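**Student:** Kindly generate the corresponding structure for this input.
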Amino acid sequence: MSVIQAIILAIVEGLTEFLPVSSTGHMIIASSLMGINELPITKIFEVNIQFGAILSVVVLYWRRFLQSFDFYKKLLLAFIPAAVIGFALNDIIDAMLESVFLTAVMLVVGGFVLLFVDKWFRHADKEKVSYKNALVIGFFQCIAMIPGVSRSAASIIGGMTQGVNRKTAAEFSFFLAVPTMLAAGVYKFVTDLLQLEISDLISFDLVKIQNSFEVIHPNDVKLLLIGNFVAFVVAMLAIQFFISFLTKYGFKLFGYYRIALGIVLLALLAMGVDLKV
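**Tutor:** All right, here's what the predicted structure looks like:
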C-alpha cells in the first residue's frame, strides 16, 4: 500500500464512518478499485484508522466528555450489548464480513428504511437519552454487526424508536462510537497486526508481546499514523456536516445514496469484478 492509497482510504473512512451509509461498503469499493483489497495490511489499516475517527468525536465534543459520571454510565450501558454479542459471535461476524454480496444487499435494504424513517418517527422529540434508551440503542447498534447496515444508522434509528430526536440520537451515536470502535480497533490490532491471543495479554506474557512488536514493518507504522491523522481531520468535517444536514433535511437523501451504492456493488459482482472486504 502506498502513501497515496492510504490517504484515499483514510478520506473514505473519515467521510463515511459517522454517516448512515456504511463505511464497509465504501472501503470495499475503494480498496478494490486501487487493487489493494487482498493485501494483509489493508484490512488491518481499515480497522485501525478508526482511532483517528474516534479522536475527532472526543475533540469536537470534549465538553460533553467532561460531564457527570451519569454520561459515562449511559455509554457503558449502551456499549455492553455490542461487547458481549461481538465477543460471543466473533467468528460468525468475521465470516459475514467476508460477504460482499451481503454488504450490498444490506446497503439497499437499509437505504429503503432510511427513505421512510423520518415519517415513522416524526414525533420523536426527546432531547435527553435515559438509561433505558441507552440500552435499547446499544442493542440496535448490534444490528450493524451485519456488514452494510451502518453502525451510525442502526444506533440513531434505535434512539428514534425511543422518541429521541434526530440530533440527540445522532450525537449519542457518535459518543457510543468511542468505546465501541476503540474496543474493536484494539482487538483487531492485537489479534491481526500483533498476532497475539487475548490470553497472552491476560497472562501478561512479556516475551510474546515484545516479539510481536518486532514483526511490525516500519512502513506499516507510517501508513497507520498518516491514515489516522487524515481520518481524524476528515471525520471532524463530516460530523459537523452530518449534524447540520440531518437536522434540516433528515435521512431520505442518504437512503437514495445507499440504494445506489448497493446496486453498484451488485452490478460489479454480476460482472465478475473481484471485490473483497
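
**Student:** contacts, neighbours, all on C-alpha from now
**Tutor:** Will do.

**Student:** Just to check, residue 141 is in contact with residue 82?
**Tutor:** Yes - using Cα atoms under 8 Å, residue 141 is in contact with residue 82, at 7.0 Å.

**Student:** Those two: which has the busier surroundings?
**Tutor:** residue 141 (28 against 21; other Cα atoms under 10 Å).

**Student:** helices and strands around the host helix or strand of the more buried one, which ones?
**Tutor:** If you go by DSSP states H and E, residue 141 is part of helix 131-142. When contacts are defined as 3 or more Cα pairs under 8 Å, 6 or more residues apart in numbering; DSSP states H and E, helix 131-142 packs onto helix 69-88, helix 151-161.

**Student:** who wins for proximity to residue 175 among these?
**Tutor:** helix 69-88 (7.4 Å; Cα to Cα).

**Student:** quick one: the closest one to helix 131-142, angle?
**Tutor:** Counting by axes from the mean of the first three to the mean of the last three Cα atoms, to 10 degrees, helix 69-88 lies at 30 degrees to helix 131-142.

**Student:** buried residues in helix 69-88?
**Tutor:** Neighbour counts over helix 69-88 (16 or more other Cα atoms under 10 Å) mark 71, 74, 75, 76, 77, 78, 79, 80, 81, 82, 83, 86 as buried.

**Student:** returning to what we had before: relative orientation of the helix holding residue 141 and helix 151-161 in degrees?
**Tutor:** Using the same axes, to 10 degrees: helix 131-142 against helix 151-161 is 150 degrees.

**Student:** next up, for comparison:
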Amino acid sequence: MGTLDAIIIAIIEGLTEFLPISSTGHMIITSALLGINKDEFTKLFEVCIQLGAILAVVVLYWKKFLVFDKNRLNFYIKLFLAVLPALIIGFLLADKIDALLEKPYVVGITLLLGGIVLLFVDNWFTKPQIDHDEQISYFKAIRIGFWQCIAMIPGVSRSAATIIGGMQQKLTRNVAAEFSFFLAVPTMAAATGYKLLKERELLISHPENIRLLLIGNVVAFIVAMIAIKFFITTLKKYGFRAWGYYRIIVGIAILVAIGMGYKLSV
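**Tutor:** Got it, this is the predicted structure:
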C-alpha cells in the first residue's frame, strides 16, 4: 500500500462510515479495484482509520462527550450497555468475521438486500415517541446494541443497522442517527484498540506503516466531518430511499462483475 492508496481508502472511510451504505464493504471493493495486496497491514489499516472518523463525532458533538452535567453519567452508561453485544460477539467470532472480509460477493449480496430494506424502512416506523437521547432507556440502548451486531457482516452498514434499530425502538430518525454516531465512538475505539494490540508488531517493525496510519486517520477525520453534516441534513429531508437505490445499484454491479469473471479480491 502506497501513500496515494492510503489517502483514497481513507476518503472512502470518511465518506461512508456514517452513511447507511457500509464503509467496510466500500473499502473492500476499493482495495480490490486499486489492486492492493490484502495483507495483514491492509486489514489493520482498514480497521484503524475508523479512529479518525470517530474523532469527527467527538469534535462535532463535543458537549455530549466532554461537558459534564447530571445527565452525562446516564449517557455513558447507555453507550456502555449498547456496545456490549458487539464487544462480546465480535470477540467470539473474530476469525469468522475476518474470513468474510475477504469475500467481495458477500458485500454485493448484503449491499443489494440492505438497499431493498432501505426502500421501505421509512414506512415501517411512522409513530416515533422519543425525540431526545435522554429519553432512551437502558433496555432500549441494549436492544440497539444487538442491532449493531448485524453490521459485522461485510456490506451491512453499521450506521443503517443502528439507526433502523433505534427507529424500531421508537426513536425519531434524527435521534436514532445521532445515537448511532455516539455508539460508533466506543464501538470503533474498541475495535481499533484490539486490532492495534493484536497486530502491534506490524507497526513496531515497519515505521512506514505508522506514517500511513497517521495520514489515513487525518484524511478520514476531515472527510467524516463533512459527511456527518451532509447525512443528517439529507436524512431529515429525504429519508433512506435514495441510499437504498444506491446500495441496490452498487450491489448489482459487484455481483455482475464477479459473475463476468472480474477479480475483486486480491
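
**Student:** Please state their TM-score.
**Tutor:** Taking TM-score structural alignment, normalised by the length of the second structure as the basis, the two superposed chains have a TM-score of 0.93; 259 aligned residues with a Cα RMSD of 1.4 Å.

**Student:** Provide the aligned range in the second structure for the helix holding residue 141 of the first structure.
**Tutor:** Mapping helix 131-142 of the first structure onto the second structure (TM-score structural alignment) gives residues 138-149.

**Student:** In the first structure, which helix is the longest?
**Tutor:** Longest helix in the first structure by number of residues (criterion: DSSP state H): helix 218-249.

**Student:** What range does it cover in the second structure?
**Tutor:** Using TM-score structural alignment, helix 218-249 of the first structure pairs with 207-238 in the second structure.

**Student:** distance from the match of helix 131-142 of the first structure to the first structure after superposition?
**Tutor:** Superposed on the first structure, stretch 138-149 of the second structure shows a mean distance to its aligned partners of 0.7 Å (mean Cα distance after the TM-score superposition for the first structure).

**Student:** what do you get for stretch 211-231 of the second structure?
**Tutor:** With mean Cα distance after the TM-score superposition for the first structure, stretch 211-231 of the second structure departs from the first structure by a mean of 0.4 Å once superposed.

**Student:** buried ones in that stretch?
**Tutor:** For stretch 211-231 of the second structure, by 16+ other Cα under 10 Å, it's 212-225, 227-228, 231.

**Student:** that's a helix at residue 127 of the second structure, yeah?
**Tutor:** No - counting by DSSP: H, G, I helix; E, B strand; the rest coil, residue 127 of the second structure is not found in a helix; it is coil.

**Student:** so who does the residue lying closest to it once chain neighbours are set aside touch?
**Tutor:** Setting aside the residues directly before and after it, residue 127 of the second structure is nearest to residue 170 in space (Cα to Cα, 6 or more residues apart in numbering), at 7.1 Å. Taking Cα atoms under 8 Å, 6 or more residues apart in numbering, we find residue 170 of the second structure in contact with 125, 127, 128, 129, 130.

**Student:** could you redo the last one with a cut-off of 7 Å?
**Tutor:** 128, 129, 130 (Cα atoms under 7 Å, 6 or more residues apart in numbering).

**Student:** Turn the buried ones among those into a named ChimeraX selection, would you?
**Tutor:** Buried subset of these, written as a ChimeraX selection, criterion 16+ other Cα under 10 Å:
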select :130
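
**Student:** for the counterpart of residue 164 of the first structure in the second structure, what are its contacts?
**Tutor:** Mapped onto the second structure by TM-score structural alignment, residue 164 of the first structure lines up with residue 171. Contacts of residue 171 of the second structure were listed using Cα under 7 Å, 6+ apart, and they are 128, 129, 130, 131.

**Student:** any idea how far residue 171 of the second structure lies from residue 163 of the second structure?
**Tutor:** 9 Å (Cα to Cα, to the nearest Å).

**Student:** With residue 99 of the second structure instead?
**Tutor:** Note on residue 99 of the second structure: its distance to residue 163 of the second structure, by Cα to Cα, is 26 Å.

**Student:** who's more crowded, those two?
**Tutor:** residue 163 (27 against 9).

**Student:** Tell me the one of the contacts of residue 171 of the second structure nearest residue 157 of the second structure?
**Tutor:** residue 128 (22.1 Å).

**Student:** Residue 174 is in contact with the closest one, correct?
**Tutor:** No - contact between residue 128 of the second structure and residue 174 fails when scored by Cα atoms under 7 Å: they sit 10.6 Å apart.

**Student:** Look at residue 98 of the first structure and say how many residues are nearby.
**Tutor:** 14.

**Student:** list the contacts for the closest residue to it other than its chain neighbours?
**Tutor:** Residue nearest to residue 98 of the first structure in three dimensions, not counting chain neighbours: residue 277, with 5.6 Å by Cα to Cα, 6+ apart. Taking Cα under 7 Å, 6+ apart as the criterion, residue 277 of the first structure is in contact with 28, 37, 97, 98, 100.

**Student:** what about the first one, helix or strand, and which?
**Tutor:** Right, residue 28 of the first structure. helix 23-33.

**Student:** That helix vs helix 151-161, what angle?
**Tutor:** Following the same axes, to 10 degrees, one obtains 160 degrees for the angle between helix 23-33 of the first structure and helix 151-161.

**Student:** counting contacts, what elements does helix 23-33 of the first structure pack onto?
**Tutor:** helix 3-16 (3 or more Cα pairs under 7 Å, 6 or more residues apart in numbering; DSSP states H and E).
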